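Asks: Here's my sequence, what's the structure:
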Amino acid sequence: MKYLKLTLFSLLGAIAFMVSCSSDAENTDETDDTDGTDDTSDAASTPLSAFDEFNPDAVTVSFDGDNITIESNGIPNHTSPYWEETNPLYIEPVVATRQTPGRIGGDRSYSLTVSSAPEIAASSTATGLGAIGIAVTGVPIFNDLEGDSRPIEEEIAQTFDYAGAHNGPSGYHYHIESSDIPENTTLSYDDEKLVGIMADGFLLYGRREADASYPTDLDESGGHFGVTPHSDGEVIYHYHIVNEFYFGSIIALFAGNLQGTPNTIM
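Replies: As a prediction, this is how the structure comes out:
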């Protein structure tokens, strides 16, 4: 049913587009583009196939009109030293040299509702403390700040597991790109994989493009217009993990402003 809804919207959009094109043909003096500028729209539908990447054990995606709601229990599907030692997914620390208090588990539910066609806002919005996106694993994405609003530094970096996460008062969450170690079999590391969806509705991908190259036209938030592994050749605005070391050997998942209008992650 949810796919049928979007199919109907796409059909209506196609009809509207044909009507618009017919109108444009009758008014060529007004619509003729002779300056050679790029008329890429700042709004495009979020590719439906991207949601196939989300962990079905943690994440539920539903569609209602022009809105998409992503609900998650916040529990990852990968190993970590932050699990209880009796959990099958518990492993000894392989990256973290120290750990923050607490374990994975409990009621850590999150919900985010975004537009199915997010748009670039008139002005960008700084991110704050807490969840700013939801990863494909169902775990919330945090920015590059810690609880007292200070940037990530060595003492904090020592607490991240190989997934780039640690535990906090609000539960387990990601701050940085995962590590390139054998234990990492699902998370993005220097590749084109989908990382998650941000609070403004735009998707976040790894450091590389689908052709394995590094994008060279990213804005200050790591975003640009281009095709993605899920856009079926359509040019859409999306974010990338910026291919720069944030601190030492650490690469932050997202350290800029949101370019769209942010929605509350509850």
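
Asks: When you work out contacts or count neighbours from here on, use the C-alpha atoms and nothing else.
Replies: OK.

Asks: P47 is in contact with S231, correct?
Replies: Yes: between S231 and P47 there is a contact under Cα atoms under 8 Å: 5.4 Å.

Asks: so how far is V94 from T31?
Replies: In this view, T31 and V94 are 59 Å apart by Cα to Cα, to the nearest Å.

Asks: whoops, Y237 was the one
Replies: Taking Cα to Cα, one finds Y237 at 36 Å from V94.

Asks: And W83, by the same measure?
Replies: 14 Å.

Asks: More neighbours: these two, which one.
Replies: Per other Cα atoms under 10 Å, whichever of W83 and V94 has more neighbours is W83, with 21 against 12.

Asks: what about the more buried one, which SS state?
Replies: coil (DSSP: H, G, I helix; E, B strand; the rest coil).

Asks: Let me know the secondary structure of F9.
Replies: Counting by three-state DSSP, the backbone at F9 sits in helix.

Asks: hmm, I was thinking of D107
Replies: Relying on three-state DSSP, one would call D107 coil.

Asks: what's the burial count for it?
Replies: Count around D107 with other Cα under 10 Å applied: 11.

Asks: Isn't it up against N73?
Replies: Yes: between D107 and N73 there is a contact under Cα under 8 Å: 7.1 Å.

Asks: number of nearby residues for F254?
Replies: There are 25 residues near F254, going by other Cα under 10 Å.

Asks: What helices and strands are in contact with the host helix or strand of A14?
Replies: Using DSSP states H and E, A14 maps to helix 2-25. Contact here means 3 or more Cα pairs under 8 Å, 6 or more residues apart in numbering; DSSP states H and E; on that basis helix 2-25 packs against strand 59-64.

Asks: Now do the next helix or strand after the strand it packs on: distance to the chain's middle.
Replies: Per DSSP H and E, the first helix or strand lying C-terminal to strand 59-64 is strand 67-72. What separates the centre of strand 67-72 from the centre of its chain is 13 Å, taken as Cα atoms, centre = their mean, to the nearest Å.

Asks: Please pull up the helix or strand immediately following the helix holding A14.
Replies: Past helix 2-25, the next helix or strand by DSSP H and E is helix 28-31.

Asks: Other residues contacting that next one?
Replies: Residues outside helix 28-31 that contact it (Cα atoms under 8 Å, 6 or more residues apart in numbering) are D24.

Asks: Proceed likewise with the subsequent sequence, for comparison:
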Amino acid sequence: MNPYPLRLLTIAISCALLLNLPGCGGTEDTDTVSSSSTDTVTDTDTDTDSDSDSDSEDLGSGILHTAYYEFDQDNVNVVLSGTKVVIETNGLPNHTSPYWSSSNELHVEPTVTSYAKMAPGYIDDFVGTYTLTVDNSPSKASTTSATGLGAIGIAVSGSVIYNDEEGPGVPLDDAATSLDFNGAHTGPQSYHYHLEPISFSDDDSNLIGVIADGFFLYGRKCNSTGTYPTDLDESGGHTSITQFAQDAEYHYHIQNELYLGSYYILFPGNYQGSASAIR
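Replies: From the prediction side, this is the model:
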């Protein structure tokens, strides 16, 4: 069940304060998912309330895609400006990990790794932001393009998504023992995911995040069928309805192919759309 359209309508009626990302330059037609102590979502569209209740109606004309309201609002700010969406995150996850320092309330003891095998650095050490700007209604490119090293997407938790490589010509296998139970570790900068993050998606159709070409990434199952999709392309993508879109749209899934016997790589393929840099 998707509670967000009702929530958007309620908050749009009750709130008059517009919160924007610093320096993002909001316009009159701006939807904002903003980090605040009161978990405020502000909608200042001049469209009718019935328009706001639609999951994916006319996305290019001022309605923020409903999937963006799944992103953790303490860590991630999302602003719609015209047909572009600006996503800014502090890079921190909203769940437990042994990569938090021992003084942090989200710290847990390592299970699938060990202190001796963990990568250096704690989540707490990262001070900065990542920003990604994508189309609110992305389209596939005429040709695919390879992902690079570093962040290739932003997860709903606030941390970033990496591909299946550990370094230039270095397969992920070489660093797999340093990954925590969410398939993540630190370095060279912040905490990031390589594998299925079971804290918020464990063999299900949950939203994982948005990839740098603007297409959303979901768990291994398809929400429209409740089963593993069988029509995925080489990037793990297909076109179907989702829990956030009443009309079929292209999106990615974690491919249901085992890696190292028990894990699932988040994104081992090429971008199907035109990717933007995550800075």
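
Asks: Report the TM-score for the pair.
Replies: Superposed pair, TM-score by TM-score structural alignment, normalised by the length of the first structure: 0.80. Supporting alignment: 226 aligned residues with a Cα RMSD of 2.0 Å.

Asks: Only the buried residues of the helix holding A14 of the first structure, if you could.
Replies: By neighbour count on 16 or more other Cα atoms under 10 Å, the buried set for helix 2-25 of the first structure is L6.

Asks: Tally up the residues packed near A122 of the first structure, please.
Replies: Number of residues near A122 of the first structure (other Cα under 10 Å) recorded here: 9.

Asks: That one matches what in the second structure?
Replies: Alignment note: A122 of the first structure maps to S142 in the second structure; criterion TM-score structural alignment.

Asks: My reading is that that match is in a strand; is that accurate?
Replies: Yes: assessed with three-state DSSP, S142 of the second structure lies in a strand.

Asks: what about S149 of the first structure, which SS state?
Replies: Using three-state DSSP, the structure places S149 of the first structure in coil.

Asks: Can you verify my assumption that D43 of the second structure contacts D49?
Replies: No: here D43 of the second structure does not reach D49: they are 10.4 Å apart, not a contact under Cα under 8 Å.

Asks: Could you measure from the aligned partner of H230 of the first structure in the second structure over to T96 of the second structure?
Replies: The alignment partner of H230 of the first structure in the second structure, by TM-score structural alignment, is F244. Distance, F244 of the second structure to T96 of the second structure, using Cα to Cα: 27 Å.

Asks: out of these two, which sits in the more crowded spot?
Replies: A count of neighbours by other Cα under 10 Å puts F244 above the other of F244 of the second structure and T96, at 22 against 16.

Asks: isn't the more buried one right next to A67, touching?
Replies: Yes: here F244 of the second structure reaches A67: they are 5.5 Å apart, a contact under Cα under 8 Å.

Asks: Counting residues, which helix of the second structure comes out longest?
Replies: Determined from DSSP state H, the single longest helix within the second structure is helix 4-14.

Asks: so that one aligns onto which residues of the first structure?
Replies: So helix 4-14 of the second structure is aligned with nothing, judged by TM-score structural alignment.

Asks: Check which helices and strands that helix sits against.
Replies: strand 41-43, helix 49-52.

Asks: Show the residue spans covered by the strands in the stretch 101-250 of the first structure.
Replies: Ranges of strands within the stretch 101-250 of the first structure are 110-115, 120-125, 133-135, 140-141, 165-168, 171-174, 194-198, 203-205, 223-226, 236-240, based on DSSP state E, counting those that start in this stretch.

Asks: export those strands to JSON lines and tack on distance to R103 of the first structure?
Replies: Formatted as JSON lines, the strands of the stretch 101-250 of the first structure follow (distance: least, Cα to Cα, whole Å):
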{"stretch": "strand 110-115", "distance to R103 of the first structure": "17"}
{"stretch": "strand 120-125", "distance to R103 of the first structure": "32"}
{"stretch": "strand 133-135", "distance to R103 of the first structure": "19"}
{"stretch": "strand 140-141", "distance to R103 of the first structure": "15"}
{"stretch": "strand 165-168", "distance to R103 of the first structure": "7"}
{"stretch": "strand 171-174", "distance to R103 of the first structure": "8"}
{"stretch": "strand 194-198", "distance to R103 of the first structure": "23"}
{"stretch": "strand 203-205", "distance to R103 of the first structure": "26"}
{"stretch": "strand 223-226", "distance to R103 of the first structure": "33"}
{"stretch": "strand 236-240", "distance to R103 of the first structure": "29"}
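
Asks: To N55 of the first structure, which of the ones you listed lies closest?
Replies: strand 133-135 (9.0 Å; Cα to Cα).

Asks: elements contacting the closest one?
Replies: By 3+ Cα pairs under 8 Å, 6+ apart, strand 133-135 of the first structure packs against strand 140-141, strand 194-198.

Asks: I would like the range of the second structure that aligns with it, please.
Replies: Counting by TM-score structural alignment, strand 133-135 of the first structure lines up with residues 153-155 of the second structure.

Asks: Could you tell me how many residues sit around the spatially closest residue to D247 of the second structure that is not a sequence neighbour?
Replies: Nearest non-adjacent residue to D247 of the second structure, counting by Cα to Cα, 6 or more residues apart in numbering: I241, 5.6 Å away. Number of residues near I241 of the second structure (other Cα under 10 Å) recorded here: 17.

Asks: mind checking how far I241 of the second structure is from H251 of the second structure?
Replies: 9 Å.

Asks: With D164 of the second structure instead?
Replies: From D164 of the second structure to H251 of the second structure the distance is 19 Å (Cα to Cα).

Asks: Please apply the same query to P110 of the second structure.
Replies: 33 Å.

Asks: higher neighbour count, those two?
Replies: Shown here are P110 of the second structure and H251; by other Cα under 10 Å, H251 has more neighbours (23 against 17).

Asks: From F267 of the second structure, how far out is that one?
Replies: Noted for H251 of the second structure: a distance of 12 Å to F267 of the second structure, by Cα to Cα.

Asks: L217 of the second structure -> the first structure?
Replies: Structural alignment places L217 of the second structure opposite L204 in the first structure (criterion: TM-score structural alignment).

Asks: of the helices and strands packed on helix 4-14 of the second structure, which approaches G169 of the second structure most closely?
Replies: strand 41-43 (42.5 Å).

Asks: And G164 of the first structure, what's its match in the second structure?
Replies: Match for G164 of the first structure (TM-score structural alignment): G183.

Asks: How many neighbouring residues does its match have?
Replies: Neighbour number of G183 of the second structure under other Cα under 10 Å is 21.

Asks: nearest residue to it other than its sequence neighbours?
Replies: L195 (4.3 Å).

Asks: Mind telling me what that neighbour corresponds to in the first structure?
Replies: Taking TM-score structural alignment, L195 of the second structure has I176 as its aligned residue in the first structure.
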